[in-house]
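Following is a predicted model, sequence given first.
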Amino acid sequence: MLHDAAFLFADPDYFQPVERTDPGRRYAPAAPPAGWTRGESGVWTYWMPPRVELPEQGWKVHVSSSLDNAALVLDLVSGVCGELGVPFKHLAGRTFFGWLHSKHGSRVQSGKFCALYPPTPQAAHEVLVRLERSLAGIAGPYVLTDRRFGASQCVSYRFGAFRPSYRLQADGSKLPTMRGVDGTEIPDERRPEFFLPAGVVDPFAPPPEPVGESEVSFHGYTFEAVLRHSNAGGAYRARDLAGNARFVKEARGHNGYVGVQDARQRLEQEYLTLRALHAAAPGLAPRPVELFTEWENTYLVTEFVPGRTLTSWMVASTPLIHASADAATFDGYYQRCRRILEQVTEQIAALHRLGYAFVDISPGNVLIDDDDTVRLIDVEAVQRLDHPLGLLSTPGFAPPELRTAAGRAQADPRYVDAYGLAALAQLLIFPMHEVAERSPESLDHLHADLAEVAAPPKPLWDQVVRYRGAVGTPGPS
């Protein structure tokens, strides 16, 4: 995300360099090293001692931090670097911290609040030892690309390039590179796991124990498949000791922020919401099994709901991808769409009667089984109707006015759900949410094109265009 979408960060509509983004509240050491040069590069602020020349590559040291501790951690890092003469950089401001540590942030960049560039392995070891001692007891997110040092919960390291070096690819993209032990150019691989180039040996840790191909099991669950990775944590299919299929959702510590809430806080809230819904209306949401903590992460276990997401169902079922589809085929598909939308609408209405709003209605949160029966999943954003609207939503499936604080403050959660239902209808007809949001008249062209084969039934099409070009937040209906 850091590289692929950086040009969209400064402005939602126009390509802009990330440097034009307002970094928010700026981070800066309270007492910067005297005589050092300060500079800016992308999302980073860097500090260089006088008369220093960085080697091309070496052992990078990273320091992670929770949102609340960032300023204090930076002061300690700055003090150590100043004493040892080690160049370093840190995220320039609160906005960039939120970006890299967000729920949908880059997994290979996340967790890195400060990066240090010791010029030799001996200097790297010295700074690692000093930081481990200075930051003892301070916890930060686990940096997936790194190996933690000693007993620290926020200091880690990896081997990689210090100075930017790229190889231009045939598609115009740039591949980060470095030098192998034989001097040849090799990729500077950024994986969400600790990785050493061929011939490079870790001098800071004992040799790792051999790892077999054994299954992953803990807390009474055997993990069978990864369903989704995210910066906030993974989602898995598992089995309990009795052999029952279970869905397990992971929340990584001090990461996956939405606003000031990290992934673990949201998962705890989701568990309580599931318990309340299950007590009031069993079957309306997945049945909660338990919430537990293992190592530094928290896990929510629920029943495993079979089916495929609404997006997968639409791709597999829509006649639009078949050139030979006739009017009867389209009519059959439209009838199935109406039945699916009716089920989702009924379940949302039941949720409203209980005093809750779903808020984040999106195709990934709707599962369809083999007989077109619908279940709502992922109640992370579900909230009480009488509470201020939360921050979670899916682009294209939430009213555009929610992008501003003022619009969010005025929005009725029931209107947000109604908008989401209309967006689901549009997905089933044809997924062009971003185009329609910016140019509502494009839906007229879509209808004209569909009418050449089989126009959608009027009730279904009326739902698609229900909020076309709407401005403001109408009340519940």
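All right, it came through fine. Residues are numbered from 1 along each chain as shown.

switch to C-alpha atoms for all contacts and neighbour counts from now on
Fine.

Compute the number of surrounding residues for Thr311.
20 (other CA atoms under 10 Å).

Pasting the second one now:
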Amino acid sequence: MHSLEALELYTQFHDRWFESPVRYVPSDEYLQSLAGVIPACWRVERDGLWYSVTPPGLTLPDHGWKLHIAASSGEAAEVLRRAAEVLRAEPAPFKFLLDRRITALSNGKLWHRGSSGKFLTVYPSTMEQFHALGGLLALALVSISGPYVLSDRRWPGSSCVSYRYGGFASRTVLQADGTRRHVLTGPDGSEQVDARLPYWAPPAWASDPFPDDPLPPVMSRSLCGGRFVVQSALAFSNRGGVYRAEDRDTGQPVVLKEARPRVEIGASRLDAITVLEKEHRLLERLAGSGYFVRPVALFRDWEHAFLAEEFVPGTHLGLFSLRNNPLYAGNITAETLAAYLERMRGLWLQVAQAIAAAHERGVVLGDLSFTNILVGDDHHIRICDLESAAQEGVDAPVGLYTPGMSVAGVTERANDYYSLGALMLGSVFLVHGLTGFHAPLRSVFLDELQRDLATPADLRTLIDDLMTKPEEFSATPARAIEAIGRLPARSGQRHSSRPRLGRSLARRFDGESREALRARVKRRSRAS
């Protein structure tokens, strides 16, 4: 199966369709850095997301110890120039990422953890050259600090050069699902998977070139001087993990969010630790509102930063909606829909109040989505994950958003009300993401949902207004709160105990012929 990270890559090169990276047209910034440094007889060719550089007349083994250089997107061009000067004097094949945008992606939150940070890879032909090149590159790049490459060990004394045992020539085995698995051939002729794992895992036959150099500390279950004890991992991303832990000072459960240095977040490419520190500051600013998770502590462990915040028992709004919406359970009656909409109305009202409370404190949320609104066991909401939030006049926009829930890359008050409308639409039926591709379709879906589910006309109007005229609500915050508070649970129209979508297929379109239905759908499609 393809991983989420692999699928994410194919969303980067077209605003609507999945697209192969080979169709991406890079800038020439890195090639300009290389120009005049390497000899003209060296072959430079593109291979996917990489440019490969091959000096003439060299023979490489199939696998061995390779060198990686990690660099931020802002320093990568200079790193390439310095590394190329070393490699011109001590020729070896190497490859580097296409341009600054691809470098930022590979350093980003959603990149595969076993591959992230590898801006440039060098393939030494012998162990003697491995040691010579590693030392020269570490010296030439002594002022550079790159993201930590999780699959590697750092070169002694360097903050950007690392090494790993792996394949030089690409040898793959076709899998049943159509993917290919990289393999190595051991000394006994057996094949071993050349896995890009997010931790140090060389093959058994490969002896570490620096066996006496200490490994970086393995993350302990006990952090912050023993105050927090990790109990389980909730999630991992390239930015770091999210853990459930116990606060020994209070005995209360907490959530720990981890940030690794020089991982780049959002279109603004902000350092993950900087973003986590900002999140802590904003949570403290919002703590008195009662609608946001309470920050407990911000601390460092080794090179990483951690934010401890209160643990909220319950689930996020997306799962709450999926588990309770009668549309998905197939139990569609006027009574079940009215009961569900009444429960959701209470949650929507709290979200509107949370937005107003944040804006009163000068904070724009930026990326309000189903997964960062927690519904407690007491049905009180808490909002978490304020990566994209910003204090007005203080913080730069991060440029991170959830498709379908936000106006792309916009951090302003009106956008928070657009997100509220998307939450309400998605709570009724999960089409908010689809309609984001073509906004005129939203009114079609809203009309058909009202027709099929007999939802209140006021609900349809409010969702449409929030998503088409959000600036009117940001100018008058009480408007959204009052409008949600007035929403009826039922349409007020006379209808059977089962809305049309809950009837049998034979009775679903009573009073409307097949031809009339087709004509109506065609008219709406053409109009949108």
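Okay, I see it. Keep in mind the model is a prediction, meaning the values are calculated, not measured.

Report the TM-score for the pair.
In this superposition the chains share a TM-score of 0.87, using TM-score structural alignment, normalised by the length of the first structure; 463 aligned residues with a CA RMSD of 2.9 Å.

what number of residues lie near Ala279 of the first structure?
11.

Now the element after the helix or strand containing it, going C-ward?
In this assignment (DSSP states H and E), Ala279 of the first structure forms part of helix 263-280. The first helix or strand that comes after helix 263-280 of the first structure along the chain, using DSSP H and E, is strand 288-294.

Tyr51 of the second structure touches Ile102, doesn't it?
No. Judged on CA atoms under 8 Å, Tyr51 of the second structure makes no contact with Ile102 at a distance of 11.7 Å.

sorry, back to before: which helices and strands does the helix holding Ala279 of the first structure pack with?
On a contact count with 3 or more CA pairs under 8 Å, 6 or more residues apart in numbering; DSSP states H and E, helix 263-280 of the first structure meets strand 245-251, strand 288-294, strand 297-303.

Could you pull out the buried residues of that helix?
Going by neighbour count (16 or more other CA atoms under 10 Å), the buried part of helix 263-280 of the first structure is 263-271, 273-275, 277-278.

cool, stretch 358-368 of the second structure as well?
For stretch 358-368 of the second structure, by 16+ other CA under 10 Å, it's 358-359, 362-368.

So what's the gap between that stretch and the chain middle?
20 Å (CA atoms, centre = their mean, to the nearest Å).

Quick check: neighbours shared by Tyr51 and Ile102 of the second structure?
Overlap of the contact sets of Tyr51 of the second structure and Ile102 (by CA atoms under 8 Å, 6 or more residues apart in numbering) is empty.

any idea which of the buried residues of stretch 358-368 of the second structure is closest to Leu215 of the second structure?
Checking those against Leu215 of the second structure by CA to CA gives Asp367 as the nearest, at 38.0 Å.

Now which residue in the first structure aligns to that closest one?
Matched to the first structure by TM-score structural alignment, Asp367 of the second structure sits across from Asp360.

For its match, give me its contacts.
Taking CA under 8 Å, 6+ apart, one finds 381-382, 392-394, 397-398, 417, 420 in contact with Asp360 of the first structure.

Same check on Pro261 of the second structure?
By CA under 8 Å, 6+ apart, the neighbours of Pro261 of the second structure are 147-148, 271-273, 303-304.

Buried among those? Make that a PyMOL selection.
Here is the PyMOL command that selects the buried residues among the contacts of Pro261 of the second structure (16+ other CA under 10 Å):
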select buried, resi 147+148+271+272+273+304
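
Distance to Phe437 of the second structure for the contacts of Pro261 of the second structure - can I get that in TSV?
Shown next, in TSV, are the contacts of Pro261 of the second structure (distance: CA to CA, whole Å):
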residue	distance to Phe437 of the second structure
Pro147	35
Tyr148	37
Asp271	30
Ala272	30
Ile273	33
Glu303	41
His304	38
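
wait, which of the contacts of Pro261 of the second structure is closest to Ala519 of the second structure?
Looking across these and measuring by CA to CA, the closest to Ala519 of the second structure is Ala272, at 53.0 Å.

What does that closest one correspond to in the first structure?
In the first structure, Ala272 of the second structure lands on Ala263 (TM-score structural alignment).

surely its match meets Arg252?
Yes. Counting by CA under 8 Å, Ala263 of the first structure touches Arg252, with 6.2 Å between them.

Overlap in contacts, those two.
In contact with both Ala263 of the first structure and Arg252: 232-233, using CA under 8 Å, 6+ apart.

Counterpart of Leu120 of the second structure over in the first structure?
Per TM-score structural alignment, Leu120 of the second structure is aligned with Cys114.

Leaving out sequence neighbours, find the closest residue to its match.
With CA to CA, 6 or more residues apart in numbering as the criterion, Cys114 of the first structure has its nearest non-adjacent residue at 4.3 Å, and that residue is His90.
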